[in-house]
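Visitor: what would the 3D arrangement of this be:
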Amino acid sequence: MEIIPGVGVDAAKIGDPREVVERRLGSPAHAGVHTRAVYDSVDPTLVLTYDQDDAVELIEVGYGQHDQVFFDGVQLTYRFRAEVTADLAAKGHPGTPSDIGFNLRAGFTIFSMASLSAHRLDPAAPEDDPRRIVEGVAIAPYSYFTDDAPPLSGTAEELEAWLRDRGVLPTKASD
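Guide: You can find the predicted model right below:
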């Protein structure tokens, strides 16, 4: 699955209404309307966070059973984090470390919850090998992962304005 930094993936984009996403992907794996919805109709699985107006504000993609997550020819998931960040830097995609991963200025973060041991990718790795495997990718504008985070409450128009100000959505044409 290829990501579109700061925007999403083909099946779901920042700002998409829940009903549009569910027409594409079907109902989420859990019943009811929740802020976070897991869509396992695709591989890798998508986890979407909706705002109070039921518009997508964050897209998370985990490593897949069959498919992995890519950006600019770089496999992001199910690889050692240091290798992924080195490959991204070599392609001109800088970022900053975070507590569980690495935030890319392009508009996504790679993360590891340390649920996979290095032994999964390197059978010769010692049991206490500290290397982290990228288990997922979260997609939103870079500012979402930094101090200039989007509004967690407000109207759909306010979120849209915030996204336009950051170049995620095109500016509106003058009347």
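Visitor: okay, CA-based contacts and neighbour counts for the rest of this
Guide: Noted.
Visitor: packing partners for the top strand by length along the chain?
Guide: Secondary structure of the chain per DSSP state E: the longest strand is strand 56-62. Other elements packing on strand 56-62 under the criterion 3 or more CA pairs under 8 Å, 6 or more residues apart in numbering; DSSP states H and E are strand 12-13, strand 46-50, strand 136-139.
Visitor: which one is the residue nearest the centre of the chain nearest to, not counting chain neighbours?
Guide: Nearest to the geometric centre of the chain sits Ala138, at 2.0 Å (CA atoms, centre = their mean). Leaving aside its chain neighbours, Ala138 sits nearest to Glu60 (4.2 Å; criterion: CA to CA, 6 or more residues apart in numbering).
Visitor: go on, Ile110?
Guide: Nearest to Ile110 is Val137, by CA to CA, 6+ apart, at 4.5 Å.
Visitor: what's the neighbour count on that neighbour?
Guide: Using other CA atoms under 10 Å, the number of residues around Val137 comes to 25.
Visitor: what sits against it?
Guide: By CA atoms under 8 Å, 6 or more residues apart in numbering, Val137 lies in contact with 60-62, 69, 76-77, 108-111.
Visitor: alongside the first, I'd like the structure of this one:
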Amino acid sequence: MVKVGESRDVVESRIGAPMHPGRSSRAVYDTDPMLVITYREDETVELVEIGYGGEEVFFEGVQLTYRFMDDVVAELAAGGHRAVPFDIGFSFEPGFAIFSMSSLSASELDPEASADDPRRVVEGVSIAPFDYFREPTQEEIEAYVRGRQAASS
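Guide: Sure, this is the predicted structure:
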């Protein structure tokens, strides 16, 4: 429904206006599945986030959302996609990440799961260029802090 780099006007001509009025850099759209889009300052799509529920998200035949994260990572790895871990999920070279905010428990998918079952459920997919998901270097962090300090002076 949306591609990274498209203009907000093109996106909204296709899927309609966001649920909340205004032109915030982050907009939520009442689509199936629901989309949360982050726009750059130039009003082009920087990041697309897709939640679970309704129509699930697939990549190369692998269902990404509303499944156990370890199962999704294993299937993608079997297809040749290397997972790079980050705090709430994994990113993949084609330019997407799967994540869990831990709002769903394992019992959502497995009625036999105990209350303390540690398996995470994929709650969403983020789509952006692969570099978007990498951890910043110490030099990049320092440059960012210097830039913020200079801007506030």
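Visitor: about what we covered before: for Ala124 of structure 1, find the nearest of the helices and strands packed on strand 56-62 of structure 1.
Guide: Closest of those to Ala124 of structure 1 is strand 136-139, at 23.7 Å (criterion: CA to CA).
Visitor: which stretch of structure 2 lines up against the closest one?
Guide: Aligned by TM-score structural alignment, strand 136-139 of structure 1 falls on residues 124-127 of structure 2.
Visitor: which parts of structure 1 are helices?
Guide: 18-25, 81-90, 156-165 (DSSP state H).
Visitor: for the shortest one, which positions count as buried?
Guide: The neighbour-count check on helix 18-25 of structure 1 (16 or more other CA atoms under 10 Å) flags 18, 21, 25 as buried.
Visitor: which residues sit against that helix?
Guide: Residues from elsewhere that reach helix 18-25 of structure 1, judged by CA under 8 Å, 6+ apart: 11-12, 28, 39, 41-42, 50, 54-56.
Visitor: which pair of those residues spans the longest distance?
Guide: The widest separation within these (CA to CA) is 20.7 Å, between Val42 and Asp54.
Visitor: those two: who's more crowded?
Guide: Just comparing Val42 of structure 1 and Asp54: by other CA under 10 Å the higher neighbour count belongs to Asp54, 17 against 12.
Visitor: structure 2: which residue goes with that one?
Guide: Counting by TM-score structural alignment, Asp54 of structure 1 corresponds to Glu43 in structure 2.
Visitor: residues touching that match, list them.
Guide: For Glu43 of structure 2, the contacting residues are 7-8, 25, by CA under 8 Å, 6+ apart.
Visitor: which of the helices and strands packed on strand 56-62 of structure 1 is buried the deepest?
Guide: Most buried of these by mean neighbour count (mean count of other CA atoms under 10 Å) is strand 136-139; its value is a mean of 26.
Visitor: mean deviation, that one versus structure 2?
Guide: The superposed strand 136-139 of structure 1 is, by mean CA distance after the TM-score superposition for structure 1, a mean 0.3 Å from where its aligned residues fall in structure 2.
Visitor: count of residues packed around Leu159 of structure 1?
Guide: Neighbour count of Leu159 of structure 1, defined by other CA under 10 Å: 21.
Visitor: that one matches what in structure 2?
Guide: Aligning on TM-score structural alignment leaves Leu159 of structure 1 without a counterpart in structure 2.
Visitor: before we move on, the earlier item: turn the buried residues of helix 18-25 of structure 1 into a markdown table, including distance to Arg164 of structure 1.
Guide: What follows is these, written out as a markdown table (distance: CA to CA, whole Å):
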| residue | distance to Arg164 of structure 1 |
| --- | --- |
| Arg18 | 20 |
| Val21 | 21 |
| Leu25 | 26 |
